[in-house]
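*Asks:* Pasted the sequence and its predicted model underneath.
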Amino acid sequence: MTTTPANASPSHASQATRAVRGRVLHFQRDPQFHEDAYQYWEDGLLIIRDGRIVAAGDHGRLAAEIPAGTEVIDHRGKLIVPGFIDTHVHFPQTDIIASPSPGLLHWLETYTFPEERRFEDPDYARGVAGFFTEELLRNGTTSAVVWSTVHAASADALFAESHQRNLRMVTGKVLMDRNCPEFLRDTAESGARDSAELLSRWHGKGRLGYAITPRFAPTSSEAQLATCAELARAYPDAYIQTHVAENRDEVRWVAELFPHARSYLDVYDHYGLLRPGAFYGHAIYLDQDDRRRLADSGAAVAHCPTSNLFLGSGFYDFHQSDANRLNVTLATDVGGGTSFSMLRTMNAAHKVARMGGYYLTALRMFYLATRAAADALGWSERVGSFTPGCEADFIVLDPQATPLIARRSARSETLEEQLFAFAMLGDDRVIDQVYVMGEAV
């Protein structure tokens, strides 16, 4: 075999088999509830063929299985983990990140809606989609569940950009037929028609998936929610994404608009939108009946700690989440969220949990950003781990990325300490390399 240093840049795009050496970590289940939740090899090896994992394990055990002449890419001393999966992020809000606002509704009216209007221009949408996907990759995010705008052209732009880069991505056209500016309003009929056309064009193409996307209950009439239900029945393998119980004002508003619903979540449940593959952003203000129903349905929570803090929405309750075994995932929620970095999102998640008297470990945070999201998407045999047969989307984290991280890493005596240093001190600088289907990008 030949060995290539990690900082070399040989042309090996046509090579069918390659091996990657370094400290290798992946998850099999939730470390909060299982002692055997993860596998870690201090001197590990990934063997990759045609973009998929053939084997993962200890280098000493697997080295003999490397075919003669195979290039071994050397990342020794660095940590190799599956690529991050962001389960709730708005690509049209890329350029309004860090916009000052006293709260959610003001932020929507002042910044979000005017910016989203610009996505009726396909050229503008393509330009932002290109930057957005680059920013995800720069931060180690190789898959995401993404929001577009009400314009079909915005979803087309992101799908095309993701397909060109061979990324495993989900998005959908926003559905919004009331309580929004006229320039962003569709109708129940036009929204369903556009969604069905996008579904037929993109869902299942390459590594892409479509999400039925009502913005949130206040901006969809009952007629539009009924068309969402029809789409969900017609396309049982489509994803669903929306917002729920993000702040108290929003919850009160939903109670006024849907007086016959038991709760905010019950509005979606009434229309058959709670099922596996459905993602509910925020989910802060739920009661016990809501949590039980959410858990029973197989739907997932997209926990968005940086946006919850930025907009003053509230703290996610991990105690109740665990008690009900909710499917929790981690999300940046850019642009209400303040960073594309899943490491910085972990930082906020840990602090939010501590404010509720809950200790969120680094091991669990990395699980939430990888395997938990893959499981919630039904992708456990595709991405999110190094199980043989999975697509080889992974990232390399550098414990020498900054002088401070290097000093702290030198004192780390356990895997938990090293991961915690990455989560508390890290950002895009920690991401040394990103691989998509086994190719360095």
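*Replies:* Happy to help now that I have it. None of these values were measured; they are calculated from a predicted model. Numbering: from 1, shown residues only.
*Asks:* all contacts plus neighbour counts: C-alpha atoms, from now on.
*Replies:* Noted.
*Asks:* Most remote residue from the middle of this structure, which is it?
*Replies:* Distance from the centre of the chain peaks at residue 68, with 37.6 Å (Cα atoms, centre = their mean).
*Asks:* quick check, that one in a helix?
*Replies:* No. Read with DSSP: H, G, I helix; E, B strand; the rest coil, residue 68 is coil and lies in no helix.
*Asks:* State the distance from it to residue 17.
*Replies:* Distance, residue 68 to residue 17, by Cα to Cα, to the nearest Å: 10 Å.
*Asks:* Would you quantify the distance from the residue nearest to the spatial centre of the chain to residue 281?
*Replies:* When Cα atoms, centre = their mean is applied to the chain, the residue found nearest the centroid is residue 86 (1.4 Å). Using Cα to Cα, residue 86 is found at 11 Å from residue 281.
*Asks:* if I read this right, residue 208 contacts residue 159, doesn't it?
*Replies:* Yes. Using Cα atoms under 8 Å, residue 208 is in contact with residue 159, at 7.2 Å.
*Asks:* These two: who's more crowded?
*Replies:* Legend: neighbour count by other Cα atoms under 10 Å for residue 208 and residue 159, higher for residue 159 (30 against 19).
*Asks:* helix or strand for the more buried one, which one?
*Replies:* Element membership of residue 159, judged by DSSP states H and E, is helix 152-164.
*Asks:* so what does that helix touch, helix or strand wise?
*Replies:* Contact analysis of helix 152-164 by 3 or more Cα pairs under 8 Å, 6 or more residues apart in numbering; DSSP states H and E lists helix 122-138, strand 168-172, helix 188-202, strand 208-214 as its packing neighbours.
*Asks:* Which of the ones you listed has the highest mean neighbour count?
*Replies:* Most buried of the helices and strands packed on helix 152-164 by mean neighbour count (mean count of other Cα atoms under 10 Å) is strand 168-172; its value is a mean of 28.
*Asks:* Alongside the first one, take a look at this:
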Amino acid sequence: MQAYRASLLHFHADPAFRDDAHHWHEDGLLLVDEGRVVAAGDYDALHATLPQGTPLHDYSGKLITPGFIDTHVHYPQTDMIASPAPGLLPWLDTYTFPTERQFADPAHAARTAEFFLDELLRCGTTTAMVYCTVHAASVDALFAAAGQRQLRMVAGKVLMDRHCPEWLRDTAETGARDSEALIRRWHNKGRALYAITPRFAPTSSEAQLRLAGELATAWPDTFVQSHVSENADECRWVRELFPQARSYLDVYERCGLLRPRAVYGHCIWLDDADRARMAATGAAAAVCPTSNLFLGSGLFDFAQADRAGMRVALATDVGGGTSFSMLQTMNEAYKVARLTGSYLPALRMFYLATLGAARAMGLEGTIGGFAPGTEADFIVLDPQATPLLQRRTSHCASLEELLFALALLGDDRAVAATYAAGNRVHVRDAA
């Protein structure tokens, strides 16, 4: 048993729909045993119940929340973050594909995976849905590195059999065969979970998408991840390539790829029928505000998604995204919402990066909260991490103000420590 004293924040519902959606213990205690949460509550109530000799880690003055969950990120694009281009499609051709070519080398993949995970943990992200490359070795490298740190990661080999360089191309058959082999090797092994991963409809033939859908049916507890309706030019291209489909989203549904545990990046240019299908099938949207602003793709409409009952979570989308920090992602999500006439309270943003993301992925009760039995992935946030944060948070009048300051002014420096399965896997300023 280990005990952690700090202010505690976690959720049991979406603050957009319930005023009592969160649990807040200003002087709280989190109890962890064998990598799982035992209890979370007021210090005064729980301290007396501790077995004699239980180690107490005192983070008084700081805030403990569940670890952040990034629902859409490309680890091979770590080295090309902040690369200039006039739009999504030329950015792919100029930077993305040449960078991903290097992952044919397992040693390069292993080095990048280690750095990528270091960055996630430094920013307080304990789980991510990760795109690898077409190379099976890129998946092996990521899961091996994550396993060494006991991290709950979801990842998959990218499927591409057309409209990409020859040296990054698989076939419908080899892509499906390699994906199934990776599922058998990694899915539910330790904390690894597999995602069937067509890059996006234009780079997969209908045959490849249908085989991916067959895999998704054969392995219903795997994940599906892809991109949809990110960019206006991309949407026009999809209409040309799939004239029989009602919409871009319909391309995936016709191939059996719209279901629970399917998470689609962006979802900017959906119509009302698309949003209704997302809600009805249990698929989720990974909202990527820093990427959408960087590439000029458009603005996600939170209000329309909420009206439709869509599952929604936040994501960095590195390397189109410009930061691994979920706090910085909240910062930009807030601004995107304002530009579309919506308002995202800080409580909602923290929900979308924790329990909301776990719900979007079908992992509530496993990660994303502090209910008893949940895996003990959590972070320690420091409201005094920078001089400006310290000055602003010293006179916060409410929890909402405190969280808003962390979201708008915070970054990796605000993460004092990160824990995965009860083990400390990052500490700020460690020598």
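*Replies:* Yep, it's here. Because the structure is predicted, anything quoted here is derived from the model rather than measured.
*Asks:* TM-score, when you put one on top of the other?
*Replies:* Here the superposed chains carry a TM-score of 0.98, computed using TM-score structural alignment, normalised by the length of structure 2; 425 aligned residues with a Cα RMSD of 0.6 Å.
*Asks:* returning to that earlier point: please point out which parts of the helix holding residue 159 of structure 1 sit buried.
*Replies:* By 16 or more other Cα atoms under 10 Å, the buried positions in helix 152-164 of structure 1 come out as 152-163.
*Asks:* now stretch 99-119 of structure 1
*Replies:* Quick answer for stretch 99-119 of structure 1 (16+ other Cα under 10 Å): 104, 107-108, 111-113, 115-119.
*Asks:* can I get these in CSV with secondary structure and distance to residue 204 of structure 1?
*Replies:* Supplementary listing: those in CSV, determined by DSSP: H, G, I helix; E, B strand; the rest coil; distance: Cα to Cα, whole Å:
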residue, secondary structure, distance to residue 204 of structure 1
104, helix, 34
107, helix, 34
108, helix, 32
111, helix, 33
112, helix, 30
113, helix, 30
115, helix, 29
116, helix, 26
117, helix, 28
118, helix, 28
119, helix, 24
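*Asks:* want to throw these into TSV with distance to residue 190 of structure 1?
*Replies:* As requested, those are exported to TSV (distance: Cα to Cα, whole Å):
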residue	distance to residue 190 of structure 1
104	27
107	27
108	23
111	25
112	22
113	19
115	22
116	18
117	17
118	19
119	17
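*Asks:* tell me the average deviation of the helix holding residue 159 of structure 1 from structure 2 after fitting.
*Replies:* Following the fit onto structure 2, the mean deviation recorded for helix 152-164 of structure 1 is 0.6 Å by mean Cα distance after the TM-score superposition for structure 1.
*Asks:* Which part of structure 2 matches that helix?
*Replies:* On structure 2, the counterpart of helix 152-164 of structure 1 by TM-score structural alignment is residues 136-148.
*Asks:* follow-up on the earlier one: which ones are touching the aligned partner of the residue nearest to the centre of structure 1 in structure 2?
*Replies:* When structure 2 is aligned by TM-score structural alignment, residue 86 of structure 1 is paired with residue 70. Neighbour list for residue 70 of structure 2: 125, 127-129, 314-316, 326, 353, 357 [criterion: Cα atoms under 8 Å, 6 or more residues apart in numbering].
*Asks:* how close does residue 345 of structure 2 sit to residue 288 of structure 2?
*Replies:* 17 Å.
*Asks:* and the two? which has more neighbours close in?
*Replies:* Higher neighbour count among residue 345 of structure 2 and residue 288: residue 288, with 31 against 16, using other Cα under 10 Å.
*Asks:* Just give the closest residue to the more buried one, not the sequence neighbours.
*Replies:* In space, and not counting its chain neighbours, residue 288 of structure 2 is closest to residue 315: 5.0 Å by Cα to Cα, 6 or more residues apart in numbering.
*Asks:* List the contacts of the aligned partner of that neighbour in structure 1.
*Replies:* Here residue 315 of structure 2 is matched to residue 331 in structure 1, going by TM-score structural alignment. Listed by Cα under 8 Å, 6+ apart, the contact set of residue 331 of structure 1 reads 86-89, 302-305, 342, 345, 369.
*Asks:* Of those, select the buried ones using a ChimeraX command.
*Replies:* The ChimeraX selection below is limited to those of the contacts of residue 331 of structure 1 classed as buried (16+ other Cα under 10 Å):
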select :86,87,88,89,302,303,304,305,342,345,369
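*Asks:* Restricted to helices, list the contacts of residue 331 of structure 1.
*Replies:* 305, 342, 345 (DSSP state H).
*Asks:* so where do the helices sit in the stretch 301-441 of structure 1?
*Replies:* 305-310, 318-323, 342-355, 362-368, 371-376, 403-410, 415-425 (DSSP state H, counting those that start in this stretch).
*Asks:* against structure 2, where does the fifth one fall?
*Replies:* Helix 371-376 of structure 1 corresponds to residues 355-360 of structure 2 when matched by TM-score structural alignment.
*Asks:* Also the first one?
*Replies:* Alignment of helix 305-310 of structure 1 against structure 2: residues 289-294, by TM-score structural alignment.
*Asks:* Run through who's touching stretch 103-121 of structure 1.
*Replies:* Contacts of stretch 103-121 of structure 1 (Cα under 8 Å, 6+ apart): 92-93, 96, 99-101, 124-125, 149, 151, 153-154, 181, 183-184, 311-313.
*Asks:* Now do that stretch: distance from first to last residue.
*Replies:* Across stretch 103-121 of structure 1, first to last residue, Cα to Cα, it's 28 Å.
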